[in-house]
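The sequence isn't on hand, but the structure is:
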């Protein structure tokens, strides 16, 4: 006998600001500490909730090793001061890790296994390099250079973007224009205070060696906005940048996402928990889908995932009013938008990862917080988070304002 699924509601959603990796204001902040900050901030949004009611913390992380290893979900939960009864599990779907965390947390509630769950994501690209500290791919991957399904796994992300640009005929000019608009939209949203609902300011400590005294100077600093958006970005400046992945290519540092540091967290609850703790639902989790695509054109992944998520939710593409399409590269963003006919006005209205940054495994949770608050602020019904995924995948999740 089949059991009817129950609804999973988002009752809290927040994130840290996103910092530039290696030189930004979060570069010296550990990813487990970033996670703890996000968890505490999410809990502060639901003062009536008994933390002991939380069943589990599901945390996405794309490179779960070193400072973000050893099951960073559990580490972050302990650092955040959650009851020791609250479990923690770290999940990895590369760039969609944070979104998969939301899906897994929601599904535990939807099938009746839990009433309160936490979904999160954290990543420090300052402390842990994109491929990890000691990457080791199977030699079989390289056994046949003509087998793109295998060999494409070893492609650098930039080369996959070049492949997409070539196959979908996305020009350098179009990529640079898209990148410019990402920065301008992000700056306009910041000036209008549009990020205020989703970002919780955090205080970080900057350490600097004082050579005269041979002491480390510790300076606290409170940050409240993403630092990637550049007011000095111009189409002319972007056009002058050299390609970095292929000599005759079109993908540059300017039309690619920024490596970044950050974390996000959402609290999900069943209808029973909403009533028990007198919680205010922000949104309902509607559906999710992930699909595989050829690894050498991984950027096209949302083309397969978006229709699948829409079918799972019983929705049409026109029903979606706000779309957070992760801008891994302008080339793949434009290829996805053009192929599916996505309305540019609905896609990344406040800018995307080219301007705001892309802390890999955290991005799905961060952009979920963006959608949840944007739907309420703009009085819209359905929103979507979608992204391409390294090694050839796409993912999409849909939310409904309540």
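Good, I have the coordinates. On a predicted model such as this, the values are computed, not experimentally measured, just so you know.

make it CA atoms for all contacts and neighbour counts henceforth
OK.

Which residue ranges of the stretch 101-250 of the chain form helices?
Under the criterion DSSP state H, counting those that start in this stretch, the stretch 101-250 of the chain contains helices at 148-151, 157-167, 172-191, 235-240.

Mean neighbour count and distance to residue 130 for those helices - can I get that in JSON lines?
As requested, the helices of the stretch 101-250 of the chain are exported to JSON lines (neighbours: other CA atoms under 10 Å; distance: least, CA to CA, whole Å):
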{"stretch": "helix 148-151", "mean neighbour count": "18", "distance to residue 130": "19"}
{"stretch": "helix 157-167", "mean neighbour count": "22", "distance to residue 130": "10"}
{"stretch": "helix 172-191", "mean neighbour count": "20", "distance to residue 130": "22"}
{"stretch": "helix 235-240", "mean neighbour count": "14", "distance to residue 130": "24"}
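
quick one, which of these is nearest to residue 261?
When these are compared by CA to CA, helix 172-191 sits nearest residue 261, at 17.4 Å.

how many neighbours does the closest residue to residue 264 other than its chain neighbours have?
Excluding the flanking residues, the one nearest residue 264 by CA to CA, 6 or more residues apart in numbering is residue 15, at 3.9 Å. Look at residue 15: counted by other CA atoms under 10 Å, it has 34 neighbours.

what about the closest residue in space to residue 103 that isn't next to it in sequence, which helix or strand?
Taking CA to CA, 6+ apart, and ignoring the residues beside it in sequence, residue 103 has residue 288 as its nearest neighbour in space, at 6.6 Å. If you go by DSSP states H and E, residue 288 is part of strand 283-292.

what packs against that strand?
Under the contact definition 3 or more CA pairs under 8 Å, 6 or more residues apart in numbering; DSSP states H and E, strand 283-292 sits against strand 9-15, helix 97-110, helix 302-313, strand 393-401.

here's the one I want to compare it with:
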């Protein structure tokens, strides 16, 4: 597809990200998503009646088609269809990818992103065996046994196999907190945030978190492991979304935006899901006809410091180029929304750089998948 015919992201917004059980603990997933969707209409200058579809990623919500409930709560007309997407942690970016494909084929305007309220996610239980009691359903399987490892353990093993030391992980996590805290205090995140009640700032970033302080924390997933509560992301609540429009609609709106140059979805071994973004990045860059060296901004989801560093090492990417205003290690990881948060962050950074700036968003997902997207400011 010619660049001047590609889908364009013309607006991007997100809620503040709250630590589960804290600032946004009473806000349901649709109450997180609805104000973001409503804000996109105002930011893009698009009428609600002109939206062709709403796509939202979600992993742990109450069911009932979260995207549909959120769209109606945002004031979109009943005639607007909506679809909830589940590609685990990559759901939000997968929803934006699907939106771009819809726009390429038939739609003019699609709102897409993700939302997650870990705080209000319903508890589920396995049916009781004969004479027994129901057993709480802790999480869905990511893969058939024995490949179905908990995320912490899987990424601890990935870091070990990649030779990523505990010291590097703690230093990278401290960097993420420092960068995010600095960006927050400088007001660099304010424009993209839609307040939820009286919450208007990301809750988790801690400016005083140092490698020395992080080094005191015990291993979280195995006795001789290197992943800790300090160099892993936090369980979080939040929503993020973008407005994707056709090239024709973009010309009519005449506003700055991000042109979607290419995307890719790939799979890797389910027992090492954190690697999923590596082949996705390579394929998306190939499809976009560009390289890591030519990118102006890179947003990788920081699920675990060891996982991000292992992926950077495999890609030959300098970690100092990644998430230069902080990432999920500091901001938090609202699973279904996190991939969309990456695109919102690119929107803020690339439009500030001006026309022709190129960025990459990429995220790995449980079950061994990865999604990547290359965009260009226009």
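Done, it's in. If you're wondering where the values come from, they're calculated on a predicted model, not measured in any experiment.

Comparing the helices and strands packed on strand 283-292 of structure 1, which comes out most buried?
Ranked by mean neighbour count under mean count of other CA atoms under 10 Å, these are led by strand 9-15, which reaches a mean of 30.

In terms of secondary structure, what does that strand contact?
Secondary-structure packing of strand 9-15 of structure 1 (3+ CA pairs under 8 Å, 6+ apart): helix 31-44, strand 260-269, strand 283-292, helix 363-378.

which residue numbers in structure 2 go with it?
Aligned using TM-score structural alignment, strand 9-15 of structure 1 spans residues 8-14 in structure 2.

The matching stretch vs structure 1, mean deviation?
With mean CA distance after the TM-score superposition for structure 1, stretch 8-14 of structure 2 departs from structure 1 by a mean of 0.7 Å once superposed.

Now do that stretch: everything it contacts.
36, 39-40, 43-44, 192-194, 238-247, 250, 255-260, 341, 343-344, 347 (CA atoms under 8 Å, 6 or more residues apart in numbering).

Of the residues you listed, which count as buried by neighbour count?
Neighbour counting with 16 or more other CA atoms under 10 Å marks 36, 39-40, 44, 192-194, 238-247, 250, 256-260, 341, 343-344, 347 as buried within the contacts of stretch 8-14 of structure 2.

Need the helices and strands packed on strand 9-15 of structure 1 in a markdown table (columns: distance to residue 351 of structure 1).
Shown next, in a markdown table, are those (distance: least, CA to CA, whole Å):
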| stretch | distance to residue 351 of structure 1 |
| --- | --- |
| helix 31-44 | 22 |
| strand 260-269 | 15 |
| strand 283-292 | 22 |
| helix 363-378 | 11 |
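
which stretch among these comes nearest residue 108 of structure 1?
If you check each of these against residue 108 of structure 1 by CA to CA, strand 260-269 wins as the nearest, at 10.0 Å.

Tell me the residues of structure 2 aligned with that closest one.
Under TM-score structural alignment, the match for strand 260-269 of structure 1 is residues 236-245.

right, so of the helices and strands packed on strand 9-15 of structure 1, which gets closest to residue 75 of structure 1?
Across these, residue 75 of structure 1 has its closest neighbour in helix 31-44 (6.6 Å, CA to CA).

whereabouts in structure 2 does the closest one align?
Mapped onto structure 2 using TM-score structural alignment, helix 31-44 of structure 1 covers residues 29-42.

average distance between that stretch and structure 1?
Stretch 29-42 of structure 2 differs from its equivalent in structure 1 by a mean of 0.9 Å after superposition (mean CA distance after the TM-score superposition for structure 1).

ok, back up a step: can you tell me how far the residue nearest to residue 264 of structure 1 sits from residue 368 of structure 1?
Computed with CA to CA, to the nearest Å, the distance linking residue 15 of structure 1 and residue 368 of structure 1 is 10 Å.

And residue 294 of structure 1, by the same measure?
26 Å.

quick revisit: relative to residue 164 of structure 1, how far out is the residue nearest to residue 264 of structure 1?
31 Å.

repeat for residue 51 of structure 1
As judged by CA to CA, residue 51 of structure 1 and residue 164 of structure 1 stand 45 Å apart.

Correct me if wrong: residue 6 of structure 2 contacts residue 246.
Yes - assessed by CA atoms under 8 Å, residue 6 of structure 2 is found in contact with residue 246 at 7.0 Å.
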